[in-house]
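Engineer: sequence unknown, structure follows:
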């Protein structure tokens, strides 16, 4: 059919039988929009976002330091358990604040006692669970599990990769692996209780009271303890913080100029659900 005799093209699939399937009208690209609703971030905003990751890395590092002192018998498990208990009680009162009630204290105390009792009962089993596995394999598995914990952790950003269940289970599994390398079942019990505080209860409190001074205090504690353990680990931890808090935000802000999202008539239709229609 002659092109001059064809009906004018319309943006309607059923009225364009005279045109090829891959035909594109010149008006098709008039609705092209670039970087629609784009938000650009400053270096300071990116730095604050990265500090959430730094806070969780510091928490994981502190937990590994606790394991080191239990593993080397540098601190008694009774001492660590006592300090963890005091810290948990203080954190509980900070979290509840003015909403504190006697009934809630009683119910939460029952839950805490049940966790402690069952943890103490099953600690001998968990302590001997991986006796046949080599220590190198245990440490490698722990590293992988804690890395998964950091990857899937909820940093307050809505993303598909966030999974609180995977993050928590990976951290607890890594803690069980480490507990099997300790000298006694009581050491294993203390480490698992500390893991529950750090990975189950700690994030709930940190999400409410997170602040930059708190992050600096946690990092300072890690620096001090790592210096006493190993200079190599200290510098490794320092390089990780520089990479996370300085290099990554700088790279993120620098690459924003290359962002080029396009929107147009080829996008999927979005149905708006209006009440009463």
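Structural biologist: Received, thanks. Just so we're clear, the structure is a prediction, and the values are computed from it rather than from any experiment.
Engineer: switch to C-alpha atoms for all contacts and neighbour counts from now on
Structural biologist: Will do.
Engineer: buried by neighbour count: which residues of the host helix or strand of residue 48 qualify?
Structural biologist: Using DSSP states H and E, residue 48 falls within helix 43-71. Within helix 43-71, the residues that count as buried by 16 or more other Cα atoms under 10 Å are 43, 46-47, 49-68, 70-71.
Engineer: which parts of this protein are helices?
Structural biologist: 43-71, 77-96, 102-127, 135-152, 164-179, 185-195, 202-209, 212-229, 231-242, 248-255 (DSSP state H).
Engineer: check it against this one:
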């Protein structure tokens, strides 16, 4: 970011300071501001976001109706809005870059949450960086990170995989591509496809722990935790839930345990979300150990724990 900031200091309209420099009583410096907006609770808007949205010469947004309603609720009137989404990005981007060349303050927002996460904003950022135009981020709400925090699953490593394909074959292929990633997996999903996606995850990823988070930061926020097969069965029976959905899936069992302690740890994790037979099969597949050996140890563990 230092190189782009230095280049930006030579751009027209920066008024001698950079986007991240706080100058009392002044309008923000010209440049592109990536502004995170609330994913539900309006109180999550930051003071810095309010300042930039009020001062922006132009606000680029996914849906002008959604952003217009948000600005009204925040008490911001008269803002110039310009649609920028996956269907018009190629046409709209040159005009936005032209305004930035003139030194305008341009804010980029998504309908909710952090821009560039599962939207075409990165192409606009890349275009700005290629021309030496200032770009900065105003961090704030993110549905993916909020779900990860509330999942109870490992957060030290994670992969955000966006939306899965809608067709079953392509969805399973996409899951197979990330199955071996040693990290928690984050997916956005449509409520009506949730049951089918969870079933596919249970088959492709194996017996892992997972969490389904919806309506995050809103009045009816819910995080349902359990094994993938258990969650798939729940939503198959209950039907699609309401609200925006994030699915978090725990990492795969540790690969190739070299001793009984490691094998036991892998089996305990697998048994938490699957039947004894399925858990043993999954651990045997992940470790390369004989199925009979793994199954026998799983039976012994269940007996020791009184399950």
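Structural biologist: Perfect, I can see it now. Predicted model only: the values in this text are computed from it and were never measured.
Engineer: TM-score them against each other, please.
Structural biologist: Taking TM-score structural alignment, normalised by the length of structure 1 as the basis, the two superposed chains have a TM-score of 0.21; 105 aligned residues with a Cα RMSD of 6.7 Å.
Engineer: about what we covered before: between helix 185-195 and the helix holding residue 48 of structure 1, find me the angle.
Structural biologist: 170 degrees (axes from the mean of the first three to the mean of the last three Cα atoms, to 10 degrees).
Engineer: thinking again about what came up before, just send the helices of structure 1 back as a markdown table, with distance to residue 34 of structure 1 too.
Structural biologist: Output for the helices of structure 1, formatted as a markdown table (distance: least, Cα to Cα, whole Å):
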| stretch | distance to residue 34 of structure 1 |
| --- | --- |
| helix 43-71 | 23 |
| helix 77-96 | 45 |
| helix 102-127 | 53 |
| helix 135-152 | 31 |
| helix 164-179 | 35 |
| helix 185-195 | 47 |
| helix 202-209 | 36 |
| helix 212-229 | 36 |
| helix 231-242 | 34 |
| helix 248-255 | 16 |
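Engineer: need the longest helix for structure 2.
Structural biologist: helix 291-305.
Engineer: what residues does that one touch?
Structural biologist: 264, 267, 276, 277, 280, 281, 283, 284 (Cα atoms under 8 Å, 6 or more residues apart in numbering).
Engineer: may I ask which of those residues has the most neighbours?
Structural biologist: Highest neighbour count within these: residue 283, with 31 neighbours (other Cα atoms under 10 Å).
Engineer: surely that residue is in a helix?
Structural biologist: Yes: using DSSP: H, G, I helix; E, B strand; the rest coil, the assignment for residue 283 of structure 2 is a helix.
Engineer: can I assume it is in contact with residue 266?
Structural biologist: Yes: between residue 283 of structure 2 and residue 266 there is a contact under Cα atoms under 8 Å: 6.7 Å.
Engineer: ranges for the helices of structure 2?
Structural biologist: Ranges of helices within structure 2 are 2-8, 47-55, 64-73, 89-101, 121-130, 143-151, 168-178, 194-205, 228-238, 260-271, 276-287, 291-305, based on DSSP H.
Engineer: how about these in CSV, adding distance to residue 158 of structure 2?
Structural biologist: Below are the helices of structure 2 laid out as CSV (distance: least, Cα to Cα, whole Å):
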stretch, distance to residue 158 of structure 2
helix 2-8, 27
helix 47-55, 27
helix 64-73, 30
helix 89-101, 29
helix 121-130, 20
helix 143-151, 9
helix 168-178, 11
helix 194-205, 15
helix 228-238, 17
helix 260-271, 18
helix 276-287, 19
helix 291-305, 28
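Engineer: gap between residue 221 of structure 1 and residue 44 of structure 1?
Structural biologist: 24 Å (Cα to Cα, to the nearest Å).
Engineer: circling back: which one of the helices of structure 1 is the most hemmed in?
Structural biologist: helix 185-195 (a mean of 24; mean count of other Cα atoms under 10 Å).
Engineer: I'd like to know which elements that one is packed against.
Structural biologist: Judged by 3 or more Cα pairs under 8 Å, 6 or more residues apart in numbering; DSSP states H and E, helix 185-195 of structure 1 is in contact with helix 43-71, helix 77-96, helix 102-127, helix 164-179.
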